[in-house]
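*Asks:* Generate a structure from the sequence data that follows.
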Amino acid sequence: MITSEKVWERLEEIREKRPLVLNLTNIVVTSITANALLALGASPAMTRSEHEVEELTSLGSALVLNMGTPCMNQVQAMRLGASRAVKLGVPVVLDPVGAGASKLRVDAPMEFLKKGWVSILRGNASEIMALGGSGDKPRGVDSLHGSALALEAARELSSRYECVVCVSGEKDLVVSRDKVLTVNNGHPMMTRVTGMGCCSTCLVAAFSAVEKDFLQAAAMGMAVMGLAGERAVQEASGPGSLQTGFLDILYAMDKEMLQGMHIKEEV
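*Replies:* Coordinates of the predicted model:
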């Protein structure tokens, strides 16, 4: 069972240790994801270069691979970074943004999974289903499916590639070979701010740097993400102020706030 006390302990550890989270991410979200990591207490680093990625990975405590605006040079950098991370025992969190929309957005994530490089796979339902073999085409990077519909695909991917699979949606699912956790925090307005899903990937990565049970790390990251969003909505007048409020709540997150998280193990 994941208690608010345990999440608070890990959050304090992030703030004390300031783990470096290296991001090979997309050009749309670099600012908000870096700011989310800083607000949480972690230290972000960004690169797209295959010429420095192995050096930076050696300095990091977690590695994020985000397929939001893929190009072949970046994919090669992801290969180098992920291979190095696995050798060093650094967790790799993969966000297959838009999986199913193009061949590259399926082939590259599947390559990383098949090579055993991925510790945590985090995507929306349509993305997880696409990697699980669904022939449905997503609408850009948005999900056309509820998270519950992706449960079987998540279980199959987790079992086959020995990684934790996190499906974001109205209710988040965090899946391992033999467990399913649900996280019931968040607000629909969060979908109106670009990069919020990518932020959740980064928060999951930050928690994976201090919590080596990756099922728990993923659930913690998603709960903190959702909780910050739903609290920020209370003061927001729209998506713009939500984004600002979200960062402020992450920065101010305390033990009392964490009482509002909802993580449950399914039976």
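
*Asks:* C-alpha from now on. contacts and neighbour counts both.
*Replies:* Will do.

*Asks:* Distance from the chain centre to whichever helix in the chain runs longest, please.
*Replies:* For the chain, the helix reaching the highest residue count under DSSP state H is reported as helix 214-233. Between the mean C-alpha point of helix 214-233 and the mean C-alpha point of its chain there is a distance of 10 Å (Cα atoms, centre = their mean, to the nearest Å).

*Asks:* how about the helix or strand that that helix is followed by: buried residues?
*Replies:* Per DSSP states H and E, helix 214-233 leads on to helix 239-252 as the next helix or strand towards the C-terminus. Of the residues in helix 239-252, those scored as buried under the neighbour-count criterion (16 or more other Cα atoms under 10 Å) are 239, 242, 243, 245, 246, 247, 248, 249, 250, 251.

*Asks:* Check stretch 180-198 too.
*Replies:* Of the residues in stretch 180-198, those with enough neighbours to count as buried (16+ other Cα under 10 Å) are 180-187, 190, 195-198.

*Asks:* Sort out which one of those lies nearest residue 83 for me.
*Replies:* Each of those was scored against residue 83 by Cα to Cα, and residue 198 proved nearest at 21.8 Å.

*Asks:* That closest one and residue 94 touch, don't they?
*Replies:* No: using Cα atoms under 8 Å, residue 198 makes no contact with residue 94, being 10.1 Å away.

*Asks:* who touches both of those two?
*Replies:* Residues touching both residue 198 and residue 94 (Cα atoms under 8 Å, 6 or more residues apart in numbering) are residue 66.

*Asks:* want to put them side by side, so please do this one too:
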Amino acid sequence: MDSAYSRAREAVRSNAPLIQCLTNSVVMDVTANVLLAAGASPAMCDTPEEAGAFAQVAQGVLINAGTPSQESYAGMRAAIAGANSAGTPWVLDPVGAGALAYRTEFMLSILGEKPAAIRGNASEIIALSRAGAGGRGVDSTDGVDAALPAALALARRTGAVVAVSGERDLIVRVQGGSERAVYLHSGDPMLQLVIGTGCSLGALVAAYLAAWQDPFEAVLAAHAHMGAAGQVAASTCHAPGSFAVAWIDALYELDGQAIASSGRIEEIAQV
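*Replies:* Below you'll find the predicted structure:
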């Protein structure tokens, strides 16, 4: 996997994939900065009139319903249709799933539209699989381990790679009769004190999916990149403001070898 990290990282940097972000209004700046630092090109094209056409020229699409409205839902549906018609991978970040009924029903309604990846916290993934009620707003009240059955169920249902972020990240894939699940030990608790780290991770996943041919490796590499940047930033900065700047710098500076050496993959033997 070390060589895959390096090659996936360099693929993002050399290809500079165009990533369409239909995301919440709180994190647009952070998400754009993360993509630029990683080497991708962000575009916040989210209106219903343009989102579908733009998704056909973008190389990856993020769907994040963190601050939804009727117009944003329409734009997301248009973008998903455009992405699917062009074979563009799209990522679902189910922000707040289970906490509020209307957004949860929207997310459930698009699960059949073939997301390439689903990325959320443990409570969101559990709620999306209809196995739980969700967390406290956008915060998880469940541990990552508790989300393993739900993640596998979602992967089987949708064909997507499913990632659960937390104290250690869980990434699962179901392909044919084969199932794979790993824990990625990476990152730093300081990431939880900076706005947009989770939401921008969804965009980074889309960038890696656009640049790298193996979806599982792409999702894993995106999480490793984010986690490694958090570790680098936390090594010198111990308060959220300075950490946020150092984290963006680290996303820009890290190469594939550094990313690979900063995290540890734990295979889950029986899933």
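
*Asks:* counterpart of the longest helix of structure 1 in structure 2, which residues?
*Replies:* Mapping helix 214-233 of structure 1 onto structure 2 (TM-score structural alignment) gives residues 215-234.

*Asks:* Superposed on structure 1, what's the mean shift for the matching stretch?
*Replies:* Between stretch 215-234 of structure 2 and its aligned stretch in structure 1, the superposed structures give an average distance of 0.8 Å (mean Cα distance after the TM-score superposition for structure 1).

*Asks:* got a list of contacts for that stretch?
*Replies:* Counting contacts by Cα under 8 Å, 6+ apart, the residues touching stretch 215-234 of structure 2 from outside are 1, 4-5, 8-9, 116-117, 161, 163, 169, 171-173, 184, 186-188, 190-191, 201, 204-205, 208-209, 212, 243-244, 246-248, 250-251, 254, 258-260, 262-263.

*Asks:* residues near the aligned partner of residue 168 of structure 2 in structure 1, how many?
*Replies:* Under the alignment (TM-score structural alignment), residue 168 of structure 2 maps onto residue 171 of structure 1. Close neighbours of residue 171 of structure 1, defined as other Cα atoms under 10 Å, add up to 15.

*Asks:* Could you double-check that residue 171 of structure 1 lies in contact with residue 183?
*Replies:* Yes: if you go by Cα under 8 Å, residue 171 of structure 1 and residue 183 touch, sitting 5.9 Å apart.

*Asks:* For structure 1, just list every one of the strands.
*Replies:* With DSSP state E as the definition, structure 1 shows strands at residue ranges 20-24, 43-46, 62-66, 92-95, 120-124, 164-168, 172-175, 180-183, 263-265.

*Asks:* Quick one: distance of the last one to the chain centre.
*Replies:* Its chain's C-alpha centre lies 18 Å from the corresponding centre of strand 263-265 of structure 1 when counted by Cα atoms, centre = their mean.

*Asks:* Also the fifth one?
*Replies:* Its chain's average C-alpha position is 6 Å from that of strand 120-124 of structure 1, according to Cα atoms, centre = their mean.

*Asks:* ok, now the first one?
*Replies:* Averaged C-alpha coordinates place strand 20-24 of structure 1 at 12 Å from its chain's average position (Cα atoms, centre = their mean).

*Asks:* what's the mean deviation for that strand versus structure 2?
*Replies:* Distance for strand 20-24 of structure 1, averaged over aligned residues: 0.3 Å (mean Cα distance after the TM-score superposition for structure 1).

*Asks:* relative to strand 62-66, how tilted is that strand?
*Replies:* What separates the directions of strand 20-24 of structure 1 and strand 62-66 is an angle of 20 degrees, with axes from the mean of the first three to the mean of the last three Cα atoms, to 10 degrees.

*Asks:* Contacts for strand 20-24 of structure 1, please.
*Replies:* By Cα under 8 Å, 6+ apart, the residues outside strand 20-24 of structure 1 that reach it are 42-48, 56-57, 59-66, 74, 77-78, 202, 205-206.

*Asks:* just stretch 67-83 of structure 1 next, same as before
*Replies:* 24-28, 48-51, 53-54, 57, 63, 65, 92, 95-98, 104-105, 108, 112, 117-118.
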